[in-house]
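Colleague: my questions concern the predicted model and sequence given below.
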Amino acid sequence: MTNKTENKKALKVPYHLAVIIDGNRRWAKERRLPIFEGHRQGFNNVKKISEEARKMGVKILTFYGFSTENWKRSKLEVKNLMRLIERAFSKKYINELISKGVALRVIGEKNRLSKNLQGKIKRAESLTRKGKNGILNLAISYGGRLEIIQAIKKIISKKIPAGEVNEDIVSKNLWTAGLPYPDFLIRTGKEKRLSNFLIWQSAYSELYFVNKYWPDFNKNDLEDAFLEYQKRQRRFGE
């Protein structure tokens, strides 16, 4: 038995794992497949990886599924992406989450989504909110800068004196209010940037970049990422 295999059996995993899903379109183009197929494979992989991470002990998962910038893509691509996103709120999948005790949350500018999708999200969040075994966050129509702006607006609307505004007040008015900050952030797709994702929350997160497109990211890659995570010493700026 190799040291790597032994280490994988005793993995130290992050409590809150955030994932930037990237590379679906390039994965499809390199295979001369329709863009939609890349997104479909990526969607299926979210379910696979979220389940593997949960089995390994991760309690909170946050996936960057659709950014505010993604609205600028072609109408057809946005339409197809929304069709895939709606599948995440199917009765079958929600029942699976309920049976596993996983609470589903959506963070982002929900009012830009269709009324039908907003309704499905509200129903899913309500049905799964009592889940005690973990939390699955889907960032949909999400932008980190926009999140901070809306937090500032909420603080102003509450008439909180400027002198009383601190990090805790801001955090409590973000879309992620009530959740701990991510311990570890993985990005696939061969790029090395945050792309406006959890820019407040990930200030002290450990970052890990994978030279693979998201549809190809698998259990072994996740284990390798956690092997790297357990080598890190988090200093929180000290």
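Modeller: Great, that's in hand. Numbers count the residues shown, from 1 in each chain.
Colleague: contacts, neighbours, all on C-alpha from now
Modeller: Fine.
Colleague: three-state assignment of the spatially most central residue of the chain?
Modeller: Nearest to the mean C-alpha position of the chain, by C-alpha atoms, centre = their mean, lies F63 at 1.6 Å. For F63, the assignment made with DSSP: H, G, I helix; E, B strand; the rest coil gives strand.
Colleague: my guess is it meets I135, correct?
Modeller: No: with contacts counted by C-alpha atoms under 8 Å, F63 stays clear of I135, the gap being 11.2 Å.
Colleague: ok, G189 touching P215?
Modeller: No: with contact defined as C-alpha under 8 Å, G189 does not reach P215; the gap is 9.4 Å.
Colleague: identify the contacts common to those two.
Modeller: Shared contacts of G189 and P215, defined by C-alpha atoms under 8 Å, 6 or more residues apart in numbering, are found at G23, N24.
Colleague: what's the burial count for G101?
Modeller: 17 (other C-alpha atoms under 10 Å).
Colleague: what segments of this protein are helices?
Modeller: 3-9, 24-30, 35-56, 75-87, 91-100, 115-128, 144-157, 167-171, 219-229 (DSSP state H).
Colleague: ok, and what's touching the longest one?
Modeller: Translated: helix 35-56. 11, 13, 21, 24-29, 61, 63, 77, 80-81, 84, 134, 214-215, 217-219, 222.
Colleague: let's bring in a second model and compare:
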Amino acid sequence: MNPLNHVAIIMDGNGRWGLNNKNSRIAGHKAGLYVVEDIINQTLNLKIKYLTLFAFSTENWRRPKKEINYLFSLLEKFLNKNLVKFHKKNIKLKILGRKNFSKKLNNLLLKAEKTTFKNDELQVNLALNYGSKYEIINAIKKIKNSNKKITIENFSQNLLTKNIPDPDLLIRTGNTKRLSNFLLWQLAYAEIFFEKKLWPDFNEKDYLKILNKFRKIKRNFGNI
């Protein structure tokens, strides 16, 4: 069976679910948050060490301002509700992306990272205001400014995922088959599962089913 150390998820379909079920994209984002809590707890129970969730991309700023503001208010409520619980469960929170939100949200994100910094049972990476192309360009600039050689190892150490192992598995819900500027370098050898269900309909059974399929895949990494 394949070892599983890091799962990455593109949580796609909240808006479409909201329109289909409540005639409101905002309702879909709220429903999707319950799934986030379930998947984090399931990942913790399975003793998987890293979980990366694509929560808000650099491209998502193009959405209506009302929807963006609601997303950030949901994130604030999520952190205020769960931070103490996560800390007690020995979960570490890390933000991948540029923290150029409101002062209130920035402070909350920094507090979440500082409070949980030493936790080591599960690391949950929230990709917020994240774009892989920007991350790659920024890594190149950092290496250039340091006058070091550009190597695979140096490059990886200058990404936002420094010291985080690359994902073994990527799950994307929402019946969309693309990476959407997410972890383009880090997903080079990941197994990818595209799930038809929209994120609010995704559940623990779906998650376990994919993980079981992953563990049975023959992974060669270039070998026979």
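Modeller: Looks like it arrived, so ask away. Worth saying up front: this structure is predicted, and the values here are computed from it rather than measured.
Colleague: kindly provide the TM-score of these chains.
Modeller: Once superposed, chain against chain, the TM-score is 0.95 (TM-score structural alignment, normalised by the length of the second structure); 223 aligned residues with a C-alpha RMSD of 1.4 Å.
Colleague: ok so, going back, make TSV out of the helices of the first structure and add distance to S205 of the first structure and mean neighbour count.
Modeller: Converted to TSV, the helices of the first structure look like this (distance: least, C-alpha to C-alpha, whole Å; neighbours: other C-alpha atoms under 10 Å):
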stretch	distance to S205 of the first structure	mean neighbour count
helix 3-9	22	11
helix 24-30	24	18
helix 35-56	17	17
helix 75-87	27	15
helix 91-100	27	15
helix 115-128	26	16
helix 144-157	15	16
helix 167-171	15	14
helix 219-229	11	17
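Colleague: dump those helices to JSON lines, plus distance to Y204 of the first structure.
Modeller: Shown next, in JSON lines, are these (distance: least, C-alpha to C-alpha, whole Å):
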{"stretch": "helix 3-9", "distance to Y204 of the first structure": "25"}
{"stretch": "helix 24-30", "distance to Y204 of the first structure": "27"}
{"stretch": "helix 35-56", "distance to Y204 of the first structure": "21"}
{"stretch": "helix 75-87", "distance to Y204 of the first structure": "30"}
{"stretch": "helix 91-100", "distance to Y204 of the first structure": "30"}
{"stretch": "helix 115-128", "distance to Y204 of the first structure": "28"}
{"stretch": "helix 144-157", "distance to Y204 of the first structure": "15"}
{"stretch": "helix 167-171", "distance to Y204 of the first structure": "14"}
{"stretch": "helix 219-229", "distance to Y204 of the first structure": "13"}
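Colleague: list just the one of the ones you listed that sits closest to L194 of the first structure.
Modeller: helix 144-157 (9.6 Å; C-alpha to C-alpha).
Colleague: mean deviation of that closest one from the second structure?
Modeller: Taken over the aligned residues, the distance from helix 144-157 of the first structure to the second structure averages 1.2 Å (mean C-alpha distance after the TM-score superposition for the first structure).
Colleague: the second structure: matching residues for that helix?
Modeller: Counting by TM-score structural alignment, helix 144-157 of the first structure pairs with residues 132-145 of the second structure.
Colleague: which residue numbers in the first structure does stretch 210-220 of the second structure align to?
Modeller: Counting by TM-score structural alignment, stretch 210-220 of the second structure corresponds to 225-235 in the first structure.
Colleague: which residues are in contact with that stretch?
Modeller: Residues from elsewhere that reach stretch 225-235 of the first structure (C-alpha under 8 Å, 6+ apart): N7, K8, L11, K12, V13, P14, F184, I186, Y204, E206, Y208.
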